[in-house]
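>>> my questions are about this predicted structure, shown below with the sequence.
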Amino acid sequence: MSTPRRVDPLESLARGNVRSVWEVLEAMSILMRRYTEGLPLNLPQVTVFLRSGREVTGLVREYGEFRQGRGVLLITSGGYGSHGEGRDVTFVPDGVIEALTLHDATVLDTPEKSMPESSPMHLRRHLPAMADKLSSAWGTKVTAEFGTATELETEANIQPLAWLVEHTGEVLTQLASAPDVGDVLRERVRRVRLSVGDAFGARLANGTLDLTTSRRPAAWPLESELARAVMDTLP
């Protein structure tokens, strides 16, 4: 008998087919972790309804096992992005939760306002600058391009590509300075091609390193994920 594939709570949330309170809490906990690791995410609040009839509204700080048992930590005042006083954290055990409302989930579709707005013109200038940076790190000519001629004509692609351009330059420059890895990059990579798709991925073939980012900010690659994906393409 085959073991059923575990449902990815983030994918379930994105596709609107989350099936339980616990999947929502797990997904929001993962999103908060990715936010604290550097992704410019807008995080929706949740309201947790308790069996006692009370309700608690806040941002999911963490969901999992604690000394008090399994449950969720909610930031119930101040709010994410608020650096002032008055931030409370409330622990709610699993056993007292009856239902949950996820408020304004559409905020997940756009990056946080702290991320500067980009534009096709900005990206057309920034991409050659990234290629120059890589060429300096390689010690030889490296070119950079977008996946298709129409990549910048879709408005929904602009911010994902801006994130990918910025962090690809940083990650590849750092990898180029690493022993062994840098030598393989210089030998194998002559062109970097960036695109937007349904999911993040990396592929190296015929001297071209293809990097694809998701349209969804929650699935944009962190620098550690980008570095790992690039290294996984190397022989």
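Thanks, I have the structure now. Residues are numbered from 1 along each chain as shown.

>>> please make it C-alpha for all contacts and neighbour counts, starting now.
Fine.

>>> show me the longest strand that occurs in the chain.
As assigned by DSSP state E, the longest strand anywhere in the chain is strand 55-66.

>>> so what secondary structure elements neighbour it?
For strand 55-66, the elements it packs on are helix 21-36, strand 46-50, strand 69-75, judged by 3 or more CA pairs under 8 Å, 6 or more residues apart in numbering; DSSP states H and E.

>>> if I've got this straight, residue 161 is in a helix?
Yes - per DSSP: H, G, I helix; E, B strand; the rest coil, residue 161 lies within a helix segment.

>>> the helices in this protein, which residues?
Secondary structure of the chain by DSSP state H: the helices cover 9-15, 21-36, 120-138, 158-176, 181-188, 223-233.

>>> make a markdown table out of those helices and add distance to residue 98 and mean neighbour count.
Shown next, in a markdown table, are the helices of the chain (distance: least, CA to CA, whole Å; neighbours: other CA atoms under 10 Å):
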| stretch | distance to residue 98 | mean neighbour count |
| --- | --- | --- |
| helix 9-15 | 19 | 16 |
| helix 21-36 | 8 | 20 |
| helix 120-138 | 47 | 17 |
| helix 158-176 | 37 | 20 |
| helix 181-188 | 51 | 16 |
| helix 223-233 | 36 | 16 |
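
>>> quick one: closest of the ones you listed to residue 55.
helix 21-36 (14.1 Å; CA to CA).

>>> tell me the angle that closest one makes with strand 55-66.
Relative orientation of helix 21-36 versus strand 55-66 (axes from the mean of the first three to the mean of the last three CA atoms, to 10 degrees): 80 degrees.

>>> angle of helix 21-36 against strand 69-75?
50 degrees.

>>> so what secondary structure elements neighbour helix 21-36?
helix 9-15, strand 55-66, strand 97-102.

>>> go again with 6 Å.
Judged by 3 or more CA pairs under 6 Å, 6 or more residues apart in numbering; DSSP states H and E, the packing partners of helix 21-36 are helix 9-15, strand 55-66.

>>> can those go into TSV with extra columns for distance to residue 40?
Output for the helices and strands packed on helix 21-36, formatted as TSV (distance: least, CA to CA, whole Å):
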stretch	distance to residue 40
helix 9-15	16
strand 55-66	16
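
>>> residue 117: which of those is closest?
Nearest of the helices and strands packed on helix 21-36 (CA to CA): helix 9-15, 23.1 Å.

>>> report all helices and strands that the closest one contacts.
Using 3+ CA pairs under 6 Å, 6+ apart: helix 9-15 touches helix 21-36.

>>> let's bring in a second one:
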Amino acid sequence: MSTSKPVDPLESLARGPVRSAWEVLEAMSILMRRRDEGLPLNLPQVTVFLRSGREVTGLVREYGEFRQGRGVLLTTSSGYGSRGDALDVTFVPDGVIEALTLHDATVLDTPAKSMPESSPMHLRRHLPAMADRLSSAWGTKVAVELGTPADLEQEAHIQSLAWLVERAGEVLSTMAGPPDVGAALREQVRKVRLFVGDAFGAKLTDGTLDLTTSRRPAAWPLDSELNQAVMDTLS
């Protein structure tokens, strides 16, 4: 049995211990990378207040070490003379940052519009389709079901389940390709159950593979994380 570590870098932000400006910038940089890797994330803007009295507002592109030293790259709206929706990228060194405001952090609670809206009926139709897909890829019958059917009655869980159904179906089908992994899946997994919980994780017990996705889009699993979590349960 194996359970992966939570991946949400902003867990408890504004709900728990106070974070420094640099911790927030690092967390937002991680979220930007996760969005670049495929997660449908809405990211809040930040305003960085400088010791000079100036301020810069934009999206955190990257935070870390650069040739100019440690600092943050912000994607900002272009200034005077710009055309259309052009954007600027501004580098702000750590040493000139005095404070930071994270605007409307609640946008992290909902996926971006790039993810199609799902529904309980949509999920009920896709569970049998996922089972058929896995059975075909593995060459043996596999059942797929919701670990907690009541999740379909909670609107906040629908999109999380939709993401898990889509990505788990893709990842598990692909994993059956290599002969050694495919053999392990056929031998050890007869049922896949899907859950929504506090954090992403996977465990394998008595032929049942339980996959849990977080309620928060920022902690939904990427394909690489799903692959690694399942591989850990098979070892």
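Received, thanks. This structure is a prediction, so every number in the text was calculated from the model and none was measured.

>>> nearest to residue 161 of structure 1, of the helices and strands packed on strand 55-66 of structure 1?
The nearest among these, by CA to CA, is helix 21-36 at 18.4 Å.

>>> mean distance, the closest one to its aligned residues in structure 2?
After superposition onto structure 2, helix 21-36 of structure 1 sits on average 0.5 Å from its aligned residues (mean CA distance after the TM-score superposition for structure 1).

>>> quick one: the longest strand of structure 1 to structure 2 mean distance?
With mean CA distance after the TM-score superposition for structure 1, strand 55-66 of structure 1 averages 0.3 Å from its match.

>>> what lies in contact with that strand?
Applying CA atoms under 6 Å, 6 or more residues apart in numbering, the external contacts of strand 55-66 of structure 1 come out as 26, 28-29, 45-49, 70-76.

>>> dump the helices and strands packed on strand 55-66 of structure 1 into TSV; add distance to residue 168 of structure 1 as well.
Below are those laid out as TSV (distance: least, CA to CA, whole Å):
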stretch	distance to residue 168 of structure 1
helix 21-36	18
strand 46-50	34
strand 69-75	33
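
>>> so which of the ones you listed gets nearest residue 145 of structure 1?
helix 21-36 (27.7 Å).

>>> circling back: which stretch among the helices and strands packed on strand 55-66 of structure 1 comes nearest residue 218 of structure 1?
Nearest to residue 218 of structure 1, of these and by CA to CA, is helix 21-36 at 6.7 Å.

>>> any chance of a markdown table for the helices of structure 1, columns distance to residue 93 of structure 1?
Output for those, formatted as a markdown table (distance: least, CA to CA, whole Å):
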| stretch | distance to residue 93 of structure 1 |
| --- | --- |
| helix 9-15 | 20 |
| helix 21-36 | 12 |
| helix 120-138 | 47 |
| helix 158-176 | 37 |
| helix 181-188 | 46 |
| helix 223-233 | 32 |
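
>>> compare these and give me the one nearest residue 103 of structure 1.
Closest approach to residue 103 of structure 1 among those (CA to CA): helix 21-36, 11.5 Å.

>>> angle of the closest one against strand 46-50?
140 degrees.

>>> please state the offset of helix 21-36 of structure 1 from the chain centre?
Distance, stretch centre to chain centre, for helix 21-36 of structure 1: 12 Å (CA atoms, centre = their mean, to the nearest Å).

>>> alignment lookup: residue 155 of structure 2 to structure 1.
Correspondence of residue 155 of structure 2 to structure 1, assessed by TM-score structural alignment: residue 155.

>>> distance check, that match against residue 119 of structure 1.
9 Å (CA to CA, to the nearest Å).

>>> so the two - more neighbours on which side?
Neighbours were tallied for residue 155 of structure 1 and for residue 119 using other CA atoms under 10 Å; the higher tally belongs to residue 119 (15 against 11).

>>> residue in structure 2 paired with that one?
By TM-score structural alignment, residue 119 of structure 1 lines up with residue 119.

>>> from residue 16 of structure 2, how far off is the closest residue to that match other than its chain neighbours?
Leaving aside its sequence neighbours, residue 119 of structure 2 sits nearest to residue 158 (CA to CA, 6 or more residues apart in numbering; 6.3 Å). Going from residue 158 of structure 2 to residue 16 of structure 2 by CA to CA gives 26 Å.

>>> what does residue 130 of structure 2 give?
38 Å.

>>> with residue 184 of structure 2 instead?
From residue 184 of structure 2 to residue 16 of structure 2 the distance is 41 Å (CA to CA).

>>> ditto for residue 57 of structure 2
Counting by CA to CA, the gap from residue 57 of structure 2 to residue 16 of structure 2 is 25 Å.

>>> compare these two and say which is more crowded by neighbours.
residue 57 (19 against 8).

>>> name the nearest residue to residue 132 of structure 1, ignoring sequence neighbours.
Excluding the flanking residues, the one nearest residue 132 of structure 1 by CA to CA, 6+ apart is residue 142, at 7.4 Å.

>>> circling back: go through the helices and strands packed on strand 55-66 of structure 1 and name the closest to residue 180 of structure 1.
helix 21-36 (29.5 Å).

>>> what angle do strand 97-102 and the closest one make with each other?
50 degrees.

>>> hmm, who's touching helix 21-36 of structure 1?
Residues outside helix 21-36 of structure 1 that contact it (CA under 6 Å, 6+ apart): 9, 10, 41, 60, 62, 63.

>>> could you work out the most separated pair of the residues you listed?
Maximum distance among the contacts of helix 21-36 of structure 1 (CA to CA): 18.0 Å, for 41 and 63.

>>> the nearest residue to residue 202 of structure 1 once chain neighbours are set aside: how many residues sit nearby?
Leaving aside its sequence neighbours, residue 202 of structure 1 sits nearest to residue 211 (CA to CA, 6+ apart; 4.6 Å). Using other CA under 10 Å, residue 211 of structure 1 has 24 other residues around it.

>>> what's the answer for residue 68 of structure 2, then?
Neighbours of residue 68 of structure 2 using other CA under 10 Å come to 9.

>>> leaving aside the residues next to it on the chain, what's closest to it?
Going by CA to CA, 6+ apart, residue 68 of structure 2 has residue 93 as its nearest residue, at 7.9 Å.
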